[in-house]
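Chemist: sequence unavailable; structure follows:
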């Protein structure tokens, strides 16, 4: 079934144990096919950025623009915390233009942005940030809770991670907009079922999952135990290649000890430099940088590579892996 870059819904059939009941869940899917002749994809990844250009946000954006032009990027991924400190007030909030449209001005960045919500976004008007009205204000914007982007050889699974953290439901210092989340247990159950079924039916050679919160991190926030317990087993069972997140304001690469899964943090879009690092197994900790920057991702039929850049555009870390298709002679 052709999708032609329009939103559609996947009907994912989930079989429950109780009386053989069939529950049908829906997850939005977007088609974003490669435009390069060789079928490769080049993507920029940035998170934790929306501060009206402050805290070096504008400098990171400038370097992103230069790299985007060099690579002829296909699209940009935002790992959440898109607008600080408390999301958007409504779909006419000037913060949207001041922190997004007026900052990411390079021609190479006028591509589609696929964004997830972060915990700071949930402190504002969530429905405003999800509103189609924002796309009318800036056509490159797209933000949803959980969804899929199909890009030929790779499927991207975007997951709404904020409702998984227990602490946000007991905090007294901040208010969160949980419209669309309550009842919470049902919401989380559906998210996990949707992601699991989507991964199971995916025929893509590469599978990449994006969420705002860390699964593993040596940074300020550390591991997100709720995701370790609930989401990680699904990713491992379905041979996911990358889990990409923000939340910790750093750049980071941790390798899994149980599978091929790599944990990549790109949360250096603006305010960083917390000066915190938790000890980690050096065999798993491939790279950690407590500063501003962004990440590039290149995917081809047989290889996938990532690179991290600082606010000056210098390469800090590179990593690649191969997955060759074997044919019978």
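Modeler: Yep, that arrived. Treat the numbers as computed from the prediction; the structure is a model and nothing was measured. Residues are numbered from 1 along each chain as shown.
Chemist: can we go C-alpha only for contacts and neighbour counts from here?
Modeler: Noted.
Chemist: ok, residue 106 to residue 61 distance?
Modeler: 8 Å (Cα to Cα, to the nearest Å).
Chemist: so for the two, which residue has more residues nearby?
Modeler: residue 61 (25 against 16; other Cα atoms under 10 Å).
Chemist: can I assume the more buried one sits in a helix?
Modeler: Yes. The assignment for residue 61 (DSSP: H, G, I helix; E, B strand; the rest coil) places it in a helix.
Chemist: hang on, isn't it packed against residue 104?
Modeler: Yes. In terms of Cα atoms under 8 Å, residue 61 counts as a neighbour of residue 104; the distance is 5.7 Å.
Chemist: who touches both of those two?
Modeler: Here residue 61 and residue 104 share no contacting residue, scored by Cα atoms under 8 Å, 6 or more residues apart in numbering.
Chemist: the stretch 201-329 of the chain: strands as residue ranges?
Modeler: Assigned by DSSP state E, counting those that start in this stretch, the stretch 201-329 of the chain shows strands spanning 206-211, 242-245, 251-255, 262-266, 285-289, 293-299, 303-310, 315-322.
Chemist: got another one to weigh against that:
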């Protein structure tokens, strides 16, 4: 299962053009099965309606079907909810590739005998302690309790761990990590911070930050950091029966690769990270497998 991961693509900048070009070149050989859009799909105030022309300019034409003929699983960012957020849900009925059937949803992907469950959250709602937030958390807990997938991936806009300028929202840090720990989530993927980061929690789940799709901010390393780079780019997730790999790319280079073998138990997850100097053989092998 080959998945492209990028967030915060909603502003037309020279960086965005370079990132999408790099993703286009990558997709030509990695043959992605899906893509994840991590929110802030439309700066600065979302879209006005399901007929907004920005669905074409900032999605359909930007991610041209010839290069990106795959489903895009999409979550809402904080800028998206300044406009008509429900229009992004409704657009699922208009597009063959945009997939946001509700403001939060669960999707199953399979590769061979391996099942991957992807839980897409609306973290904007979770920022408040109210009935709407409680309903989403109850849904999330119930879905996790029923999940029998080999891999559990959660997608949301706001990170639960970050060394970026935004820092982790207090409420997100309170409500999500306990569920990640209890139900042994493998990955949490988010944007919001305009950088590239990989962090490892004490419980073993990994935090992916890939919010450098059109804007850029500085970032720092914290105790949980495995990788951090203030560079425009994206992330590539590859899952097979033997484990998962996370690779980070700038607009011109592969920056970092982290491999988690399936045989490792959560408590045994180690910092088996690989720097660009010694990833060539690994990534070449992955590239050959993807072809």
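Modeler: Yep, that arrived. Quick caveat, the model's predicted, so the values are computed rather than measured.
Chemist: sorry, back to before: the strands of the stretch 201-329 of the first structure: which one's closest to residue 157 of the first structure?
Modeler: Closest approach to residue 157 of the first structure among those is made by strand 206-211 (4.6 Å; Cα to Cα).
Chemist: what range in the second structure does that closest one sit on?
Modeler: Aligned by TM-score structural alignment, strand 206-211 of the first structure falls on residues 151-156 of the second structure.
Chemist: looking at it, residue 156 of the second structure is touching residue 125, isn't it?
Modeler: No. Between residue 156 of the second structure and residue 125 there is no contact under Cα under 8 Å: 10.9 Å.
Chemist: the two - which one has more neighbours?
Modeler: Neighbours were counted for residue 156 of the second structure and for residue 125 using other Cα under 10 Å; residue 156 has more, 25 against 20.
Chemist: and the more buried one, what does it touch?
Modeler: Contacts of residue 156 of the second structure (Cα under 8 Å, 6+ apart): 38-39, 75-76, 120-123, 188-191.
Chemist: change it to 6 Å
Modeler: 121, 123, 190 (Cα atoms under 6 Å, 6 or more residues apart in numbering).
Chemist: how far is stretch 144-158 of the first structure from where the chain is centred?
Modeler: 10 Å (Cα atoms, centre = their mean, to the nearest Å).
Chemist: report the buried residues of it.
Modeler: Neighbour counts over stretch 144-158 of the first structure (16 or more other Cα atoms under 10 Å) mark 144-158 as buried.
Chemist: start and end of it, how far apart?
Modeler: End-to-end for stretch 144-158 of the first structure, by Cα to Cα: 9 Å.
Chemist: for stretch 70-79 of the second structure, same thing?
Modeler: Length of stretch 70-79 of the second structure, first residue to last, Cα to Cα: 25 Å.
Chemist: matching residues in the first structure for that stretch?
Modeler: Counting by TM-score structural alignment, stretch 70-79 of the second structure sits on residues 111-120 of the first structure.
Chemist: okay, now residue 28 of the first structure: neighbour count?
Modeler: Residue 28 of the first structure: 15 neighbours (other Cα under 10 Å).
Chemist: trace it over to the second structure, please.
Modeler: Counting by TM-score structural alignment, residue 28 of the first structure has no partner.
Chemist: near the nearest residue to residue 312 of the first structure once chain neighbours are set aside, how many residues? Count them for me, please.
Modeler: Spatial nearest neighbour of residue 312 of the first structure, excluding adjacent residues (Cα to Cα, 6 or more residues apart in numbering): residue 63 at 6.9 Å. Residues lying near residue 63 of the first structure (other Cα under 10 Å) number 20.
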